[in-house]
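1. Have a look at this prediction, sequence included:
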Amino acid sequence: MNALGKMTFTETKLMLRDPATAVMTLAFPLFLMTIFGIIPGFRQPYDGFGGAAVIDTFIPGVTVLVVLAVLGLSIMPVYLATYRERGVLRRLAASPVSPTLLLVAQIIVNVLLAIAAVVLLIVFARFAFGVKPPGNPAGFVLAFVLSTTTVLSLGLLIGAVVKSSKSATAIGLAVMFPLLFLAGVWTPVELLPGPLSAIGTATPMGAALQAIRDSWSGDFPPALQLGLMAAYTVVFSAIAARTFRWE
């Protein structure tokens, strides 16, 4: 097993030792879908979504994005900050392990957890509420992968520089909620004022939600949103690797 494989295996074991994180990540989307699914109005056709029901188009994308946001901007930065507080990173600094390797391992572990959460969500939504699966599977996979790496790389950037777990929580939430608002999680971006709508679709989470929504409804994600997410992933990851603080 190479160095990355060993690091990923170690991070996976550490994640499993804290089952609350995995359980919350897997159960939270099911809880959200249940809340939305029992609202009768969300199961009725809506002209704003081309005659489709809200729960078949808008809600799945929102649920996926919220899960990624919690995982990437709340859980992951706290993990890294806790490592820093407890001196784990300082001990790693004395070894041949590079910060890039640790960050990549964190991304891999959390991507696997996100995949498990979304697969469980799709199956649950289908059988519990009759929600149609993504209409463009290939487009959805691409949108989901880029959405996940975008949000996680932003979380890694936060976790790379914060001094404490409290700071990680505060900064993560301060970044997460405005981005979710601009993305159109609480109010569809189509209903936001013109400037906010344009800004929202260009943000990391706005691009992610647009790509996921389009692929779920059967269209291929827009090239602009895919390109933005790829660029965000590269930039955030590069900055995180260069600014990573061991202590």
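-> Received it, and whenever you're ready, just let me know what you need. Remember, predicted model here, so these are calculated numbers, not experimental data.
2. use CA for all of it now, contacts and neighbours both
-> Fine.
3. Just the element for the closest residue to G5 other than its chain neighbours, please.
-> Among residues not flanking G5 along the chain, A105 sits closest, at 8.0 Å (CA to CA, 6 or more residues apart in numbering). Assigned by DSSP states H and E, A105 falls within helix 99-129.
4. helices or strands next to that helix in the packing?
-> helix 3-16, helix 19-37, helix 54-69, helix 137-161, helix 223-243 (3 or more CA pairs under 8 Å, 6 or more residues apart in numbering; DSSP states H and E).
5. got another, please set it beside the one above:
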Amino acid sequence: MNWRAVYALLVRNIKRGFRHKDELFWMIIFPIMMMFLVAYVFIPLERTIMTIDLGIVNYDGNPAGFNFTAQDFMNILKNVTIDDKKLFKVKVFNSTEEGLRALKKGDLDALLVIPSGFTVNLTYSKAHLKVYILSADPMTKQVAEAELMGFLQGFASRTSKIKFQIMVKYMMKYVPEEYRDYIDIFIKYMEGIVEPVNVTYETVYPERMYERGHIIGWLAIGMIGIMIMYSGFYSGSLALISEREGGTLRRLFAAPITYLEIYITVVLDVLISTAITAAIVLTMSIFLLGAKFTWISGLDFAVIVALYILAALFTVSIGILISLVSKSVRGAAAIANGLAFPLMFLTGIWIPKFMLPPALHVIADYFPLTKIIDGIRDLVIYGKSITEVMTYLPIPVVVTLVLTAIGVLIFRRSVEKMLVG
């Protein structure tokens, strides 16, 4: 192995990369932009409550002689808050038609219609409400439905308990003493009707991935994985084609260097360029974005380095396969980008698997690079042991080694074909 030749070629490739502004953009600027985007747009600094634009049509008015009326119900809606932020921004309309026009124009997220007789029915029998939800934006629709449903269910539960307490008060006042034992049984039975199940909710937070810092750390590792994928696909697919189009292929092999040494140079080029990206991403994520990672041992670090090399071997091998169907630098770059871009979102490397449609989970479950990046995440984010990580790595390792062997053979054949041609 002529390591001096490998070193010389590697230095040449690195210098060439730093002279191209487009490569510098993808290596430095792109990951910085993406990390800032997700850190401040998709991961807010604190929990946010979405305020719903709610239209209300009150056909019941404010009847006299009642302790609680439709107007009181509207006032509650106007003033209900969570974390000192109003849940609803209320706008009153004179008719359902007027409210629906505003809803269809997108001025409202929901419209609530209070029918005539609401106050009387709420007091003596069963009241009714009509809710219209705008479905233009699925996310807003789900939030509006959830917030309105949660409020109205809570209001209904609270109202039923108050009415039950009033009923019990009158029963205890007017029912003769000798029937009190039966009344107690009846009251317990009625309590079960008013609230058949008393559910207690307690929030349990995971050890990791609850704090914002751990989420940013998870995404930082994902960004490094994305850059390994892009760099490997590009470098592998362009390794020989760029030399041929640049007129340096024959001169390159006139030097004392073999195809295997060039292949190793390509892998090292990917490792070094993505290491620069990784250093920038990790430094920025920790000191500017507040990313948090688990302290790892020396053995853990060795495993991470091995996984990093494995990821480079896998992506370069895919790049070599891309070169089989490419005749030019432009074509190879287009195919590499066309393959890497959807995989960025569909493999669970950048977008968490739980956010993907169920039909796409199979890609995240079996794509080798995803498992390799998950191994790094499990060590530095979730604090798992090497033993736990190794349970799912054999298949990605075997697939990568097989692809690497195939890639080396294809690389050799491509060299021979280009030199003969």
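-> Perfect, I can see it now. All values derive from a computational prediction rather than experimental measurement.
6. out of the helices and strands packed on helix 99-129 of structure 1, which comes closest to I199 of structure 1?
-> Smallest distance to I199 of structure 1 across these (CA to CA): 12.3 Å, for helix 223-243.
7. Would you mind pulling up the elements that the closest one packs against?
-> helix 99-129, helix 137-161, helix 194-202, helix 204-216.
8. list the buried ones in that helix?
-> Q225, L226, L228, M229, A230, Y232, T233, F236, S237, A240, A241 (16 or more other CA atoms under 10 Å).
9. Kindly report the same for stretch 7-17 of structure 2.
-> So for stretch 7-17 of structure 2, counting by 16+ other CA under 10 Å, buried means L9, L10, G17.
10. Generate CSV for the helices and strands packed on helix 99-129 of structure 1, with distance to P99 of structure 1 as supplementary columns.
-> Converted to CSV, those look like this (distance: least, CA to CA, whole Å):
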stretch, distance to P99 of structure 1
helix 3-16, 11
helix 19-37, 23
helix 54-69, 23
helix 137-161, 9
helix 223-243, 6
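11. quick revisit: what's the closest of the helices and strands packed on helix 223-243 of structure 1 to G50 of structure 1?
-> Using CA to CA, the nearest of those to G50 of structure 1 is helix 204-216, at 12.1 Å.
12. Need the contact partners of the closest one.
-> Applying CA atoms under 8 Å, 6 or more residues apart in numbering, the external contacts of helix 204-216 of structure 1 come out as 57-58, 60-62, 65, 133-137, 139-140, 143-144, 146-147, 150-151, 179-180, 182-184, 200-201, 220-222, 225-226, 228-229, 232.
13. Equivalent analysis for stretch 28-44 of structure 1, please.
-> 52-56, 59-60, 63-64, 67, 117-118, 121, 124-125, 129.
14. switch the cut-off to 6 Å
-> Stretch 28-44 of structure 1 is contacted from outside by A53, V54, I55, T63, using CA atoms under 6 Å, 6 or more residues apart in numbering.
15. Spell out, range by range, the strands that occur in the stretch 101-250 of structure 2.
-> 110-114, 130-133 (DSSP state E, counting those that start in this stretch).
16. Contacts only, for the closest residue to L111 of structure 2 other than its chain neighbours.
-> Nearest residue to L111 of structure 2 in three dimensions, chain neighbours excluded: G55, at 4.5 Å (CA to CA, 6+ apart). Residues in contact with G55 of structure 2 (CA under 6 Å, 6+ apart) are V90, K91, V92, L111.
17. Determine the angle, from 0 to 180 degrees, between the helix holding A105 of structure 1 and helix 3-16.
-> 50 degrees (axes from the mean of the first three to the mean of the last three CA atoms, to 10 degrees).
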